[in-house]
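J.: pasting the sequence and the predicted coordinates here, then a few questions.
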Amino acid sequence: MEHPPTIQIANDTDLGILVDILSDSFSTDPMFNWVFPQTELYPHFFHLLVKKVYLPHGIVHMDERDRAAALWLPPAERLEVAPRLGLLRFGIRLVGKTGGLRALSRLYRQGRVFEKHYPREPHYYLQFIGCRSADQGQGIGAALLKDGLAICDNRGMPAYLECSNHRNVPLYQRHGFQIKAQQVVGKNGPMAWFMWRDPR
């Protein structure tokens, strides 16, 4: 019988592995596929986000076998736009791959909707949690959630996330998250669920 997943804190040396895990795990995500249909862009996006935002300012969990990862921001850190030069390069790459501004428009609309629902009160923000497609359904995501939420509970802080895959909503609900709102992003775009969890 396989032992439960062991969760550890990631560091700068894990950057490449984290990018690979998250790019794979979000390759079939409805929101990502709507905004960025070209999955080859995902490593560029996650490299920018993990290196510039989460490793220096956040809490990055991964399982010891490099199958899953979670990116948290603590209450003191408000998610700001990553360095402008990096975003500019990503935007140029995005336009070049898509052949137009459609993806940038979708990214803007998605950002507006998410910002509208983003809570103002202090909380831990789980922006991304993902498991490699070949390793899903084995309880690794639940183990990642448990470790992250233990930090929230120990510090008496709520947690917040946005979910863009309906299959994951029950998982979050089992861990105490409640749906505060849901909204379709863009015309004929995907649904997003905005979920909040009070500390236990």
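T.: Sure thing, it's come through.

J.: going by C-alpha atoms from here, please, whenever you check contacts or count neighbours.
T.: OK.

J.: which residues touch the residue positioned nearest the centre of the chain?
T.: With distances taken as CA atoms, centre = their mean, the chain has Phe128 as the residue nearest its mean C-alpha position (1.5 Å). With contacts defined as CA atoms under 8 Å, 6 or more residues apart in numbering, the neighbours of Phe128 are Ala70, Leu71, Trp72.

J.: and the residues you listed, which is closest to Gln8?
T.: Comparing these against Gln8 with CA to CA picks out Ala70 as the nearest, at 10.5 Å.

J.: I figured that closest one hits Arg132, correct?
T.: No - taking CA atoms under 8 Å as the contact criterion, Ala70 and Arg132 are not neighbours in contact, 11.9 Å apart.

J.: looking at these two, which is more packed in?
T.: Neighbour comparison, Ala70 and Arg132: the larger count goes to Ala70, with 26 against 20 (by other CA atoms under 10 Å).

J.: next one: that one from Gln182, what distance?
T.: Plainly put, Ala70 is 22 Å away from Gln182 if you go by CA to CA, to the nearest Å.

J.: cool, and Tyr172?
T.: Taken as CA to CA, the spacing of Tyr172 relative to Gln182 amounts to 14 Å.

J.: His44 now?
T.: The separation that His44 has from Gln182, given CA to CA, amounts to 28 Å.

J.: do Gly189 as well
T.: With distances taken as CA to CA, Gly189 is found 13 Å from Gln182.

J.: tell me where this structure has helices.
T.: In the chain, the segments counted as helices under DSSP state H are 15-25, 30-35, 42-49, 55-57, 84-98, 102-117, 140-154, 169-174.

J.: and here's the other structure:
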Amino acid sequence: MAEISAVEARTLLARAFVHDPLMVWFFPDDDARPHACAAMFGVFAEHYLADGRVDVVRCPEPVAVAMWQWPSEQGGTAARSDELPTIGGLMTAFMGAGRAREVGATMKGMEDLRPAEPHAYLHQLGVHPGARGRGFGGRLLDRGIADARSAGLVACLDTTNPANVPYYEAHGLSVRHEFPLGADGPTVWAMATG
């Protein structure tokens, strides 16, 4: 598997997700969104690089990245209490305390949609906008799904982008749940293999 730095990962993921319905709901200001996304994804990248599984395609720069949680790591990507910034702290700084609490409470329901059995959870799959349509994301997705199957695990993910649902279905995942994020938020499609 190729290497990637936290800076490369956060920049790639921010560019990949800047127009994602969830990110637009989180950060409605078009000018601030890329920076807010990069800060948030940077925290995730640091933790996945330390405690998770990160798969990368480089050409020679990173063009696609996938960040997975495996059963032994689930819960391991949360920030340590003495490290800053935390996701909650960033969300409060970007959204204000009231909206961050509301969004956090709404997002909590997503965890209940994951399979009860041991699973590999794809938290992030991002492809640089200039590299889309060349199979890079599919290669990382298929590799993770195959490794999950070999380990006897269900592979699962959540998406808020309706265009991604048929893409993931073509790679062997199916919708298990649809979950609206509040009255004004996007719909989440919880998908899994098997």
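T.: Happy to help now that I have it. Everything numeric in this text was worked out from a predicted model, so none of it was measured.

J.: before we move on, the earlier item: can you tell me which of the helices of the first structure is packed in deepest?
T.: helix 15-25 (a mean of 21; mean count of other CA atoms under 10 Å).

J.: what does Pro83 of the first structure align to in the second structure?
T.: Here Pro83 of the first structure is matched to Arg80 in the second structure, going by TM-score structural alignment.

J.: what's around its match, how many residues?
T.: Here the neighbour count serves as a burial measure; for Arg80 of the second structure (other CA under 10 Å) it reads 11.

J.: who's in contact with whatever residue of the second structure lines up with Lys180 of the first structure?
T.: Structural correspondence for Lys180 of the first structure with respect to the second structure (TM-score structural alignment): Arg176. Residues near Arg176 of the second structure by CA under 8 Å, 6+ apart: Trp189, Ala190, Met191, Ala192.

J.: not counting its neighbours along the chain, what's nearest the first one?
T.: Once flanking residues are discounted, Trp189 of the second structure sits nearest to Glu178: 4.7 Å by CA to CA, 6 or more residues apart in numbering.

J.: correct me, but the one you found touches Val188?
T.: Yes - the pair formed by Glu178 of the second structure and Val188 meets the contact definition of CA under 8 Å, at 5.6 Å.

J.: who has more neighbours, these two?
T.: Set Glu178 of the second structure next to Val188 and count neighbours by other CA under 10 Å: Val188 wins out with 23 against 16.

J.: isn't the more buried one up against Val165?
T.: No - using CA under 8 Å, Val188 of the second structure is not in contact with Val165, being 10.1 Å away.

J.: overlap in contacts, these two.
T.: When CA under 8 Å, 6+ apart defines a contact, the residues bordering Val188 of the second structure and Val165 alike are Thr159.

J.: trace Gly144 of the second structure over to the first structure, please.
T.: Superposed on the first structure with TM-score structural alignment, Gly144 of the second structure falls opposite Gly148.

J.: rewinding a little: and the contacts of Phe128 of the first structure, which is closest to Leu94 of the first structure?
T.: Minimum separation from Leu94 of the first structure among those (CA to CA) is found for Leu71, which lies at 23.0 Å.

J.: mind listing what the aligned partner of that closest one in the second structure touches?
T.: In the second structure, the position corresponding to Leu71 of the first structure is occupied by Met67, as judged by TM-score structural alignment. Met67 of the second structure sits next to Ala45, Tyr48, Gly52, Arg53, Val54, Asp55, Leu122, His123, Gln124, Leu125 when contact means CA under 8 Å, 6+ apart.

J.: top of the residues you listed by number of neighbours, please.
T.: Counting neighbours by other CA under 10 Å, the top entry in the contacts of Met67 of the second structure is Ala45, with 26 neighbours.

J.: got the contact list for that one?
T.: Going by CA under 8 Å, 6+ apart, the list of residues near Ala45 of the second structure reads Ala6, Ala9, Arg10, Met67.

J.: and the second one, what pairs with it in the first structure?
T.: Ala9 of the second structure maps onto Leu18 of the first structure when the alignment is built from TM-score structural alignment.

J.: relative to Asp66 of the first structure, how far out is that match?
T.: Distance, Leu18 of the first structure to Asp66 of the first structure, using CA to CA: 8 Å.

J.: before we move on, what about Ser133 of the first structure?
T.: With the distance defined as CA to CA, Ser133 of the first structure ends up 12 Å from Asp66 of the first structure.

J.: now do Leu85 of the first structure
T.: 30 Å.

J.: could the helices of the first structure go into a markdown table alongside distance to Cys163 of the first structure?
T.: Formatted as a markdown table, the entries for the helices of the first structure read as follows, by distance: least, CA to CA, whole Å:
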| stretch | distance to Cys163 of the first structure |
| --- | --- |
| helix 15-25 | 14 |
| helix 30-35 | 9 |
| helix 42-49 | 17 |
| helix 55-57 | 22 |
| helix 84-98 | 23 |
| helix 102-117 | 10 |
| helix 140-154 | 14 |
| helix 169-174 | 7 |
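
J.: alignment lookup: Arg132 of the first structure to the second structure.
T.: Following TM-score structural alignment, the counterpart assigned to Arg132 of the first structure within the second structure is His128.
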